[in-house]
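Participant: Please work out how this folds:
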Amino acid sequence: MSQMIKFFLNGQKQEASVRPDMTVLDWLRSAPRLTGTKEGCAEGDCGACSVLIGDPHGDSVQYHAANSCILAMGQIDGRSLVTVEGLKTEVLHPVQAAMAENGSSQCGFCTPGIVISLAGLAANNVKPDDHAIHDALAGNLCRCTGYRPIVEAARKVAGGGGAAISGPQVAAFANLDPQKAISADGSTFHQPGTLADLLQLRKDKPDALLLGGGTDLGVALADYHTDWDEVISLAHVREMRVIGETENHLSFGAAVTWEEVLARVAGSYPSFATLIRRFGSTQIRSMGTIGGNIGTASPIGDGPPALIALGADVELASLNGRRFMALEDFFLDYRKTELRADEVIASVSIPKPKPGQEFRVYKISKRYDQDISTVCAAFSITREDGQVRSARIAFGGMAAIPRRALEAERVLVGSQFDAKAVDACAAAITAAFKPLSDWRGSADYRLQVAANLVERFWRDVSGETVEVMAL
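Facilitator: Okay, here's the model as predicted:
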């Protein structure tokens, strides 16, 4: 068991003997004194702490932006870490130069994170359009400059054909495989490479924290200063990093990131893709996993309502075998699930679209991007000759768990999906739920919104869609 976390820092091999649950942000600002990376919200929302994380893919190293405030040091073992200081070599990085030339910074606090996000975009998308630029900046807040000069700087870099990240080549990672276990100062970080190794660890250490991307758990680590004394990371479990496809289904290993899910569902379920872009910035989507979003069992988690409406199944694995169940049956009560002490979520399976199927998911929140849902509603119907043959409706934020509206579904089946059926469906939803009131919205507000979304779905599939930028 090693005491050293081994990685590349701005192109140079680095070893750090610190608790593996120390945040990358705290380490950067203390040991190497790379203070260009700032602490703003300490929750993964503002982007001031953004860094680039690189992993070998084929014959190149691919980088993505990540929030260092909710990233544990153990999570960068065997990887390449680039800070804003590492972008500059003999000359400024093209993004840095464009930001300076264009007057794209005032106080400068948010600027390093913005530069990092745009550098990650430039490295992976040679000529991004405005949509890609805005998506890359959705996880970065700037309160004084204004986004127009920032976007103009990004366009200038895009016009120049992008820019690669200076760092180690693929061959340099040959002797830097993620270590099986790292332990220092009372914190142990396990990194199993196979499902069999993971399941043995899960049996031997049932109280250890299971860590996917850490975008939820990392908030407590950073903001509430909790400790992770025993962690089992899922990031390197080969079987849980696989995306599969059959004639009728897409399957995602539990450690597949939302960025990877987005790339695969965008063509099949564009409404789901829109939801994924909204509930997580590039920094969050590149870290957060589909299994983690399910396993945290939040009643306002954005993934489960959409997945339940699509008819997703979940695979649970232990040394005793595997269990498969409908995702809706996985959730039992507030933060309680079917997952046993010796089990892990292994994968999630989603049916492909069927002929005549219409699917939409709507998220209601105070901000359009990167905000907690007040209500999340997902609708899926299949129609034949105008008549509804099947319906699945699921809500988040309306109960202690993500839940289907079964009576509302029954109202729709057999109908012509007309105004009368929509009204009956809305009434069934109002009768079925008893949501709570909190700072995001009162119970009455949630019920009214949930009922109104049935009509929105109806008008949407009827071709009356209106682009809404904030709900």
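
Participant: C-alpha only now, for contacts and for neighbours.
Facilitator: Will do.

Participant: pretty sure L9 is touching V84, no?
Facilitator: No. Assessed by Cα atoms under 8 Å, L9 is found out of contact with V84, at 11.2 Å.

Participant: Of those two, give the one with the bigger neighbour count.
Facilitator: V84 (25 against 21; other Cα atoms under 10 Å).

Participant: Isn't R389 up against F417?
Facilitator: No. R389 is not in contact with F417 according to Cα under 8 Å; the separation is 10.4 Å.

Participant: Which residues are in contact with M240?
Facilitator: Counting by Cα atoms under 8 Å, 6 or more residues apart in numbering, M240 touches 195, 234, 252-256, 346-347.

Participant: Just put those residues in TSV and tack on neighbour count.
Facilitator: Putting the contacts of M240 into TSV (neighbours: other Cα atoms under 10 Å) gives the following:
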residue	neighbour count
L195	20
L234	29
F252	26
G253	24
A254	30
A255	29
V256	28
A346	24
S347	24
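
Participant: Now stretch 419-437: buried residues?
Facilitator: Along stretch 419-437, these residues count as buried under the neighbour rule (16 or more other Cα atoms under 10 Å): 421-430, 432-433, 435.

Participant: Please compute how far it lies from its chain's middle.
Facilitator: 30 Å (Cα atoms, centre = their mean, to the nearest Å).

Participant: residues making contact with it?
Facilitator: Under the criterion Cα under 8 Å, 6+ apart, residues 397-399, 405, 407-409, 411-412, 415, 442-443, 446-448, 450-452, 454-455, 458 lie in contact with stretch 419-437.

Participant: at 7 Å instead, please
Facilitator: Applying Cα atoms under 7 Å, 6 or more residues apart in numbering, the contact partners of stretch 419-437 are 398-399, 405, 407-408, 411-412, 415, 442-443, 447, 451, 454-455.

Participant: Export the residues you listed as TSV, with columns for distance to A42, secondary structure and neighbour count.
Facilitator: As requested, the contacts of stretch 419-437 are arranged in TSV below (distance: Cα to Cα, whole Å; DSSP: H, G, I helix; E, B strand; the rest coil; neighbours: other Cα atoms under 10 Å):
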residue	distance to A42	secondary structure	neighbour count
M398	28	coil	25
A399	29	coil	16
A405	36	coil	20
E407	42	helix	16
A408	41	helix	24
V411	46	helix	20
L412	45	helix	23
S415	50	coil	16
S442	28	coil	14
A443	30	helix	16
L447	33	helix	21
A451	36	helix	20
V454	37	helix	24
E455	39	helix	17
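
Participant: Please identify which pair of those lies farthest apart.
Facilitator: Greatest spacing in the contacts of stretch 419-437, by Cα to Cα: S415 and S442 (31.7 Å).

Participant: I'd like the structure of this one too, to check against the first:
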Amino acid sequence: MIEFFLNGQPQRVAVTPDTSVLELLRGPLGQCGTKEGCASGDCGACTVAIAHPQDGHPQDGHPQDGHPKGAPRALAYRTANACITPAHQLQGAHLITVEGLARGDALHPAQASMVACHGSQCGFCTPGIVMSLFALHEQQRKTPDAALDPHRLEASLDGNLCRCTGYRPIRDAALSMGDRADVRPPWADDPALEKQIRALTRQPAEADDDSSTPGYQTPATLAELIATMQRHPEAPLVAGATDLWLDVTQRLERFDTLIDLRQVRELRQIEEEANGWWIGAAVTYREWEPLLAEHYPAFAHLLTRLGSDQIRNRATVGGNIANASPIGDTPPVLLTLDARLRLAGPEGIRELPLESFFLDYKKTALEPGECVAAIYLPQPRADHELRVWKLSKRREDDISTLLGAFRWRLRDGVLADVRVAFGGMAATPLRLQAVEAALEGQAPGEDAFEIAKQALRDSLTPMSDARGSREYRLTAAVNLLERWRLTLARADSNVPTPEVALDAYAH
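Facilitator: Next comes the predicted model:
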């Protein structure tokens, strides 16, 4: 049994561990405005907005938006794909759907703008687009004097696909929301609502004393998590569910038991140390982004290419690593930064370099009963530089065909501390030590890079799949080395480097 609020109204419903928010809405709750399109978190037709009192920043971590650490925070409504969001994670939250926006016949600015700008044709995708615009409008209301940044606009809509209208009217609708009457949903006038939401427990209402029974398990501490994993060794771990839930929607699997990581305090923290940060495995990309933007802007920019707003609001860095996909976007970058992992299990805590974690396709160094607890991100040196380039068939919300990450520093005109890593080339993300050795201590000229390119060709036999052939991947990887050389040459000649060459690149 879970308790939450839906469009301002309290709900108490029973759900099975493998029920999605979309199934709950269109089934027992009878809210059919939210549509199922792809059932894989790609199209955005099922977009809803969710506010949870504990979401928005890790409790003991890096402060965001100037908010004092540990103080209560106004509810932030973040978009999510209902098709791949577990229903039990609504516990203690406020769920907003397209039915909850209008006030009688008076439309919310997101709805009124879509009507006025002819942003809808068949209308199937429209509810999801409206919900993305609603979340954007809520953010803009907090900073009314700030102009809508084009990047923020694109990021807000990058998870919503429309096959018939065209995006210009939708963009026009987004830009004109501020010109509409600021109609607030009826639930927004309830001064007691936020207090009532905060009063809900984070634990399911039916939490049994005997936690060995099947169902959704919600441990609150790392010790409880390890004990729960021992009692339910067959149960999948779930945090953002952006990958796991495809087993339900695409492969029709069913789970009798799930172990939810979102309540585990140690996994939701960002711990700052003298020389870096331990990022809890259940910290979302949205929560991680401010720290990266301050210290690793190239890495932060990559996050704009990782999934969509709906995905980044829920997906976790720990999931991207533990999933051990060869096309995961963050592992190659973390390899160049000499990241380490903290693993927790029945034998205690141990650490190992990220480079030692990936053993083979979907095979890792995790022992039975272990989980990824945190990722160590070292502080950058002032003279270190980082570049990340992702190749994919479309810019937004797409899987990598190939991703290259490069870190270095220039010392007396030669390259030092060189790190080169690629994803999408083999069964695991790889550091290419032969390429690093070819460039270490060398002036960044054509001769050194020609040797590095040959070392790359000799080191890799790329895979072929639907996203790219072996030959394409090898050619593209060599070309990224050339892009890196050109970036260094521009910097050396004081020629401004194009923005696209600073952070991420779409093919």
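
Participant: and which of the contacts of M240 of structure 1 is nearest A172 of structure 1?
Facilitator: Of those, the one sitting nearest to A172 of structure 1 (Cα to Cα) turns out to be L234, at 23.6 Å.

Participant: hang on, isn't P402 of structure 1 packed against G303?
Facilitator: No. Counting by Cα atoms under 7 Å, P402 of structure 1 stays clear of G303, with 9.6 Å between them.

Participant: and whatever residue of structure 1 lines up with A87 of structure 2, how many residues sit next to it?
Facilitator: For A87 of structure 2, the aligned position in structure 1 is occupied by M73, per TM-score structural alignment. By the other Cα under 10 Å criterion, the neighbourhood of M73 of structure 1 contains 25 residues.

Participant: now V461 of structure 1
Facilitator: For V461 of structure 1, the count of nearby residues is 12 (other Cα under 10 Å).

Participant: likewise the one 3 residues further on?
Facilitator: Close neighbours of E464 of structure 1, defined as other Cα under 10 Å, add up to 11.

Participant: How about the one 3 residues further on?
Facilitator: The number of residues packed near E467 of structure 1 is 6, by other Cα under 10 Å.

Participant: That one -> structure 2?
Facilitator: Aligned counterpart of E467 of structure 1 in structure 2: V500 (TM-score structural alignment).

Participant: For its match, pull up the helix or strand it's in.
Facilitator: Assigned by DSSP states H and E, V500 of structure 2 belongs to helix 499-502.

Participant: Which parts of that helix count as buried, going by neighbours?
Facilitator: Across helix 499-502 of structure 2, burial judged by 16+ other Cα under 10 Å covers 501-502.

Participant: Give the other helices and strands that it contacts.
Facilitator: If you count contacts as 3 or more Cα pairs under 7 Å, 6 or more residues apart in numbering; DSSP states H and E, helix 499-502 of structure 2 packs onto no helix or strand.

Participant: Run through who's touching it.
Facilitator: So helix 499-502 of structure 2 is in contact with 298, 387, going by Cα under 7 Å, 6+ apart.

Participant: what about stretch 339-358 of structure 2, start to end distance?
Facilitator: One end of stretch 339-358 of structure 2 sits 13 Å from the other (Cα to Cα, to the nearest Å).

Participant: How far off centre is that stretch?
Facilitator: Relative to its parent chain, stretch 339-358 of structure 2 has a centroid offset of 22 Å by Cα atoms, centre = their mean.

Participant: which bit of structure 1 covers that stretch?
Facilitator: Under TM-score structural alignment, the match for stretch 339-358 of structure 2 is residues 312-331.

Participant: just to revisit the earlier point, centre of the chain to the helix holding V500 of structure 2, how far?
Facilitator: Distance, centroid of helix 499-502 of structure 2 to centroid of chain: 22 Å (Cα atoms, centre = their mean).

Participant: now stretch 47-58 of structure 1
Facilitator: Chain-centre distance of stretch 47-58 of structure 1: 15 Å, with Cα atoms, centre = their mean.

Participant: Also stretch 384-403 of structure 1?
Facilitator: How far stretch 384-403 of structure 1 lies from its chain's middle: 23 Å, per Cα atoms, centre = their mean.

Participant: can you list contacts of it?
Facilitator: Against stretch 384-403 of structure 1 from outside (Cα under 7 Å, 6+ apart): 299-301, 304-305, 308-309, 328, 331, 333-334, 356, 373-383, 404-405, 409, 412-417, 433-435.

Participant: Where in structure 2 does it fall?
Facilitator: Aligned by TM-score structural alignment, stretch 384-403 of structure 1 corresponds to residues 411-430 of structure 2.

Participant: which parts of that stretch are buried?
Facilitator: Of the residues in stretch 411-430 of structure 2, those buried (16+ other Cα under 10 Å) are 415-430.

Participant: What is the corresponding segment of structure 1 for stretch 132-140 of structure 2?
Facilitator: Using TM-score structural alignment, stretch 132-140 of structure 2 corresponds to residues 117-125 of structure 1.

Participant: Please compute how far the matching stretch lies from its chain's middle.
Facilitator: Using Cα atoms, centre = their mean, the offset of stretch 117-125 of structure 1 from its chain centre is 18 Å.

Participant: same deal with stretch 303-310 of structure 2?
Facilitator: 6 Å.

Participant: R485 of structure 2 maps to what in structure 1?
Facilitator: Using TM-score structural alignment, R485 of structure 2 lines up with W458 in structure 1.
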